[in-house]
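# Next come a sequence and a model predicted from it.
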Amino acid sequence: MRSPITGTAAGVPFTALPPADGGAAPLLVTWHMLDAPRSDAAFAAALPMRDLPAWRVHLGMPMCGARMVDGSTDAIVALFREDPLMAYLHPFVRQATEEFPAALASIRAQLPVDGGPIGVLGGSLGGAVALRVLADTDVPVVAGAVVNAAIRMRSVVDLFPGDYPYDAESEKAVAGLDFLARADALRRAPLLVVSGELDHPGLRADALALAEVPGVELRSIPGLAHPLADEPGIEPAPQLPAAREVDAALTAWFRRHLTGTAG
């Protein structure tokens, strides 16, 4: 197995896993969770998709991995204590989406990926980034997938203690990240929704609802809660059994829709 390649793409840290021959191949781009695994390197270890004949380039989310402040997650904790939606969830998704086109151009310049449409994958909050790339950008995407994803940001806000004090600005922000209401914008590429049967009930309900949309397929994973790795989830760790099932489902999906190969 070839070693991971690490670097930065237009300032965004990445961990890239090459196809078996290390040569030119289609490109799958991912965004990790803010739960474990909470870095690009850890996400690559949790979902390596080794049997997928494509470059798997795992991008780091803002303030995570190599972009952690003072080497810890304390700065992120301070943001969600200040305002979970407007200081944390919304700006993280916005920044990751806005920095992606330049990062993609840099990836294409650095790695022998083909020039065709790409696949996108996101876990948890990274799932909202993948869905935004599908819904709100002109990046050519041939297939997408999300895992235990933030499909409807209001459901994520509900996970934080207390009643969130919505105002006009935060209502607009949360509406823009409601991909049940905006499901028509996702239809340009087939989408796989992977959902742990033990995920947070609100996120699980959103996954089941999105799976009712034409062009969306659901894969439920028995025994899987929200995280895909053990804490602390920053460094690469051995793949958990439930993550192995997710990995197999994603590999089969992207073999079919991204690389056109049988699994």
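Right, received. Where do you want to start? The model shown is predicted, which means the values in this text are computed figures rather than measured ones. Numbering: from 1, shown residues only.

# alpha carbons only for contacts and neighbour counts from here, please
Will do.

# Show me where the stretch 51-200 of the chain has its strands.
Here the stretch 51-200 of the chain has its strands, by DSSP state E, counting those that start in this stretch, at 55-59, 118-123, 141-147, 191-196.

# Residues contacting the longest one, please?
If I follow you right, that is strand 141-147. Applying CA atoms under 8 Å, 6 or more residues apart in numbering, the external contacts of strand 141-147 come out as 117-124, 127, 130, 134, 188-195, 250, 254, 257-258.

# Could you tell me the angle between that strand and strand 191-196?
Angle, strand 141-147 to strand 191-196, by axes from the mean of the first three to the mean of the last three CA atoms, to 10 degrees: 10 degrees.

# how much does strand 141-147 deviate in direction from strand 118-123?
Using the same axes, to 10 degrees: strand 141-147 against strand 118-123 is 10 degrees.

# Pull out the buried positions in strand 141-147.
Judged by neighbour count using 16 or more other CA atoms under 10 Å, the buried positions of strand 141-147 are V141, V142, A143, G144, A145, V146, V147.

# Against L52, how distant is the third one?
Just to be clear, that refers to A143. Distance from A143 to L52, counting by CA to CA, to the nearest Å: 14 Å.

# Need the overlap of contacts for the two.
F254.

# show me what contacts the nearest residue to A16 once chain neighbours are set aside?
In space, and not counting its chain neighbours, A16 is closest to V57: 4.2 Å by CA to CA, 6 or more residues apart in numbering. Neighbouring residues of V57 by CA under 8 Å, 6+ apart: F14, T15, A16, L17, L27, L28, V29, T30.

# For the helix ranked longest in the chain, buried residues please.
Determined from DSSP state H, the single longest helix within the chain is helix 241-254. By 16+ other CA under 10 Å, the buried positions in helix 241-254 come out as 242-254.

# which other residues reach that helix?
Residues outside helix 241-254 that contact it (CA under 8 Å, 6+ apart) are 46-49, 51-52, 119, 143, 145, 192, 194, 219, 221-224, 228-229, 262-263.

# Take this one as well and set it beside the first:
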Amino acid sequence: MGTTKQQEQVVGEAAGVPFVALPPEGDAPAPLVVTWHMMSPPCTEVAMAAAVPMRGLRAWRVHFGLPMHGRRLPPGGYEEFFRLASEDNVLNVVEPVTEQVAKEFPAAVADLRSRLSIADGPIGVVGGSAGGAAALEVLARGEVPIAAAALVNPVVQLTPVVAANERRYDVVYHWSERSRAVAERYDYVLRADELEADVLLVIGEQDDVAIREPAAALVKALGERGEQVIIPGMAHELAEAPGIEAAPQTEHARVVDAELTKWFARRLNV
């Protein structure tokens, strides 16, 4: 599919992946930073582009849509998505979304490079919450050279997040041998040696312990490659509900946006 220009945004698909791209100032080739949104607000590429546009960064900021969200909702829309999640969130949502992101990423980046004025060299990746797990999986696989990653309230370990959802929704998740294997595979504290780039973790002070404690453990495991910033008063979300359409930045999103901009300006030398 082609692209259309809308209010300085480039909206289209790259190798089948929906995106909203914010171009840098000027016509010269510039580095690329890719983001994946949350499953909570902001939960589409459009909303993520509004929440953390990183407008002060001289780079292409391309916000990818997650599978099963936004333009790629399953047949039946949100009703079907929540049915699948309630049936088995790990096997019906987390695993297929994360795996599809990792598989489609190299071709999507190659497509972007063929169409946008992106400079040669490693790129940056950003992920929020479940999009953070997707960014970590992409980084761990190493199929595309990545200079630096930034994760906002990411799912670093799946098991604590499942427990948090049990507390929040008063449900019991019935683990199986397969779902436990998925949780082990998506434990990025255990896989820290596979993350061969500098990683910034931006964590809300008021987020659940299921996010905060694994993030701290990952920073420790990464050693000199890891850095953490705690945002006072911030909980999990980066946008007001429902987080589907573009909306004004929240106070906390502005702080996160500034941290991301500063991080990639240093790591991409722009």
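All right, it came through fine. These numbers come from a predicted model, not from an experiment.

# Just the ones of the contacts of V57 of structure 1 in strands?
Judged by DSSP state E, the subset of the contacts of V57 of structure 1 located in strands is F14, T15, A16, L17, L27, L28, V29, T30.

# Can you tell me how far L195 of structure 2 is from G142 of structure 2?
Going from L195 of structure 2 to G142 of structure 2 by CA to CA gives 8 Å.

# Settle it for me: which of those two has more neighbours?
Counting neighbours by other CA atoms under 10 Å for L195 of structure 2 and for G142 shows that L195 has the greater number, 23 against 15.

# Run through the residues that contact the more buried one.
Contacts of L195 of structure 2 by CA under 8 Å, 6+ apart are L136, L139, A140.

# Name the nearest of those residues relative to A164 of structure 2.
Proximity of the contacts of L195 of structure 2 to A164 of structure 2 (CA to CA) peaks at L136, which lies at 20.5 Å.

# Hmm, the closest one is touching Y188, no?
Yes. Between L136 of structure 2 and Y188 there is a contact at 7.3 Å, judged by CA atoms under 8 Å.

# So which residues of the stretch 51-200 of structure 2 form helices?
Shown for the stretch 51-200 of structure 2, the helices assigned by DSSP state H, counting those that start in this stretch span residues 77-89, 95-115, 130-141, 158-169, 177-185.

# Ok, which of those helices comes nearest P248 of structure 2?
Minimum separation from P248 of structure 2 across the helices of the stretch 51-200 of structure 2 (CA to CA) falls at helix 130-141, 20.8 Å.

# Dump the contacts of L195 of structure 2 into CSV; add distance to I118 of structure 2 and neighbour count as well.
Compiled in CSV, the contacts of L195 of structure 2 are given as follows (distance: CA to CA, whole Å; neighbours: other CA atoms under 10 Å):
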residue, distance to I118 of structure 2, neighbour count
L136, 22, 30
L139, 19, 24
A140, 23, 18
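
# which one among these gets closest to V94 of structure 2?
Using CA to CA, L136 comes nearest to V94 of structure 2 of the contacts of L195 of structure 2, at 13.3 Å.

# Trace the closest one over to structure 1, please.
Aligned counterpart of L136 of structure 2 in structure 1: L131 (TM-score structural alignment).

# measure that match to T15 of structure 1 for me?
Look at L131 of structure 1 and T15 of structure 1: by CA to CA, they are 21 Å apart.

# Please report the distance of the aligned partner of A85 of structure 2 in structure 1 from A24 of structure 1.
Structural alignment (TM-score structural alignment) places A85 of structure 2 against F80 in structure 1. From F80 of structure 1 over to A24 of structure 1 the distance is 41 Å, taken as CA to CA.

# now E171 of structure 1
Going from E171 of structure 1 to A24 of structure 1 by CA to CA gives 44 Å.

# what do you get for P18 of structure 1?
According to CA to CA, P18 of structure 1 and A24 of structure 1 sit 9 Å apart.

# Between the two, point out the one with more neighbours.
Between P18 of structure 1 and A24, counted using other CA under 10 Å, P18 has the larger neighbour count: 26 against 16.

# mind listing what the residue nearest to the spatial centre of structure 1 touches?
In structure 1, the residue lying closest to the centroid (CA atoms, centre = their mean) is G122, at 1.4 Å. Residues in contact with G122 of structure 1 (CA under 8 Å, 6+ apart) are T30, W31, H32, M33, A128, V129, A130, A145, V146, V147, A149.

# Repeat that for S195 of structure 1.
S195 of structure 1 makes contact with V147, N148, A149, R204, A207, L218, R219, S220, I221, L224 under the criterion CA under 8 Å, 6+ apart.

# Go through those residues and say which is closest to A42 of structure 1.
Closest approach to A42 of structure 1 among the contacts of S195 of structure 1 (CA to CA): V147, at 15.1 Å.

# Just give the number of residues close to the corresponding residue of structure 1 for P53 of structure 2.
Matched across to structure 1, P53 of structure 2 falls on P48, judged by TM-score structural alignment. By the criterion of other CA under 10 Å, P48 of structure 1 has 23 neighbours.

# Buried ones among the contacts of strand 141-147 of structure 1?
118-124, 127, 130, 134, 189-195, 250, 254, 257-258.

# Nice, that's everything, thank you.
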